[in-house]
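Take this sequence and fold it.
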Amino acid sequence: MNRGNELLTIGELAARTGLSVSAVRFYERKGLVHPIRTGGNQRRFLRADIRRVSFALIAQQLGFTLPQIAAELGKLPEGTAPSAADWKRISRGFRQVIETRVAQLQRTLDDLDGCIGCGCLSLRKCALYNPEDRAAQNGAGPRFILVSRKVAMGLGD
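All right, here's what the predicted structure looks like:
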């Protein structure tokens, strides 16, 4: 059999990606990988699934949710390794979300530096000051940060 067409057992896929077998099954239930079933109903995975699982692990570390990851993986061709163009398309979308997050984190750092930098936590200078509780109209909790985080994660405002 051609190595590119070689099918992997669930244990082999787990070993190649550093996951447990149960984690591979979890990813399967979430729609991140789609095994082929043998006549004996055993799971077999394409070598391309190593890339898909690895992508999912990296994307999770970057803060993307499993539904977001599954949606992106769902745009890739089934039964074959994704092309460079496929990965480039996904990375462009993820890059935009990550750049938005970086900008939001930088704003938060700048606000914290300004607040800590004044030495007195003056409400006149504090970037997080909330006169008349105006942030409450957006919901409970630290709205300045939570709303910015939702935007940064691509979940709307």
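
Could you use CA atoms for every contact and neighbour count after this?
OK.

helices or strands up against the longest strand anywhere in the chain?
Determined from DSSP state E, the single longest strand within the chain is strand 43-46. In terms of contacts (3 or more C-alpha pairs under 8 Å, 6 or more residues apart in numbering; DSSP states H and E), strand 43-46 is packed against strand 7-8, helix 10-17, strand 36-37.

Point out the most buried one among these.
Ranked by mean neighbour count, the helices and strands packed on strand 43-46 are led by strand 7-8 with a mean of 20 (mean count of other C-alpha atoms under 10 Å).

Tell me which other helices or strands it touches.
Packed against strand 7-8 by the contact rule (3+ C-alpha pairs under 8 Å, 6+ apart) you find strand 43-46.

Let's compare: structure for the following, please.
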Amino acid sequence: MENLSVGEVAKRCGVNVSALHFYERKGLINSARNSGNQRRYGRDIIRRVSLIKVAQQLGISLQEIKSVFESLPKYGAPSHAQWEQLATDWHQQLDQRITMLQKLRDSLTGCIGCGCLSMQRCPLYNPDDKLGAGKTGPVLLET
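Alright, predicted model coming up:
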């Protein structure tokens, strides 16, 4: 199977060429070089870039993405077992993120336990910032 140019990968994945260069500098993806010193990618890169793009849209940091990619081979498509292991490793972290997002969504119009005491009718009023004695920040949203 023929390798893809950086422009072909960018077009196929819906990202700018500069994004691919950035991902490569950050160690998220790797390319080979042809005899003209141009970047070339295997087709497996489409899955990785697509996962990076979706993860970023969901607020997952590049460092988090990089850490889950470390278990995958640098070049070539991961095996089915390697992708399953990646999914398993990331599953708990994603579940925690989903839970936090749901709590935030459900608490935006009410109290999040931050200790600001600024709401007239906070459903979880925090007199004298008692919640702040043990923790700071949005303690009712933290898991």
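
What does the TM-score come to for these two?
The TM-score (TM-score structural alignment, normalised by the length of the second structure) is 0.77; 135 aligned residues with a C-alpha RMSD of 2.7 Å.

picking that back up, what does the longest strand of the first structure rub up against?
Strand 43-46 of the first structure has contacts (C-alpha atoms under 8 Å, 6 or more residues apart in numbering) with 5-10, 13, 34-38, 79-80.

quick one on the thing from earlier: quick one, which of the helices and strands packed on strand 43-46 of the first structure is nearest to E132 of the first structure?
Closest of those to E132 of the first structure is helix 10-17, at 51.6 Å (criterion: C-alpha to C-alpha).

tell me, the closest one lands on which residues of the second structure?
Aligned by TM-score structural alignment, helix 10-17 of the first structure falls on residues 6-13 of the second structure.

Quick one: average offset of that stretch versus the first structure, please.
Compared with the first structure after fitting, stretch 6-13 of the second structure deviates on average by 0.7 Å (mean C-alpha distance after the TM-score superposition for the first structure).

what range in the second structure matches the longest strand of the first structure?
Taking TM-score structural alignment, strand 43-46 of the first structure hits residues 39-42 over in the second structure.

For I52 of the second structure, see how far away the residue nearest to the spatial centre of the second structure is.
For the second structure, the residue nearest the mean C-alpha position is I60 (2.2 Å; C-alpha atoms, centre = their mean). In this view, I60 of the second structure and I52 of the second structure are 9 Å apart by C-alpha to C-alpha, to the nearest Å.
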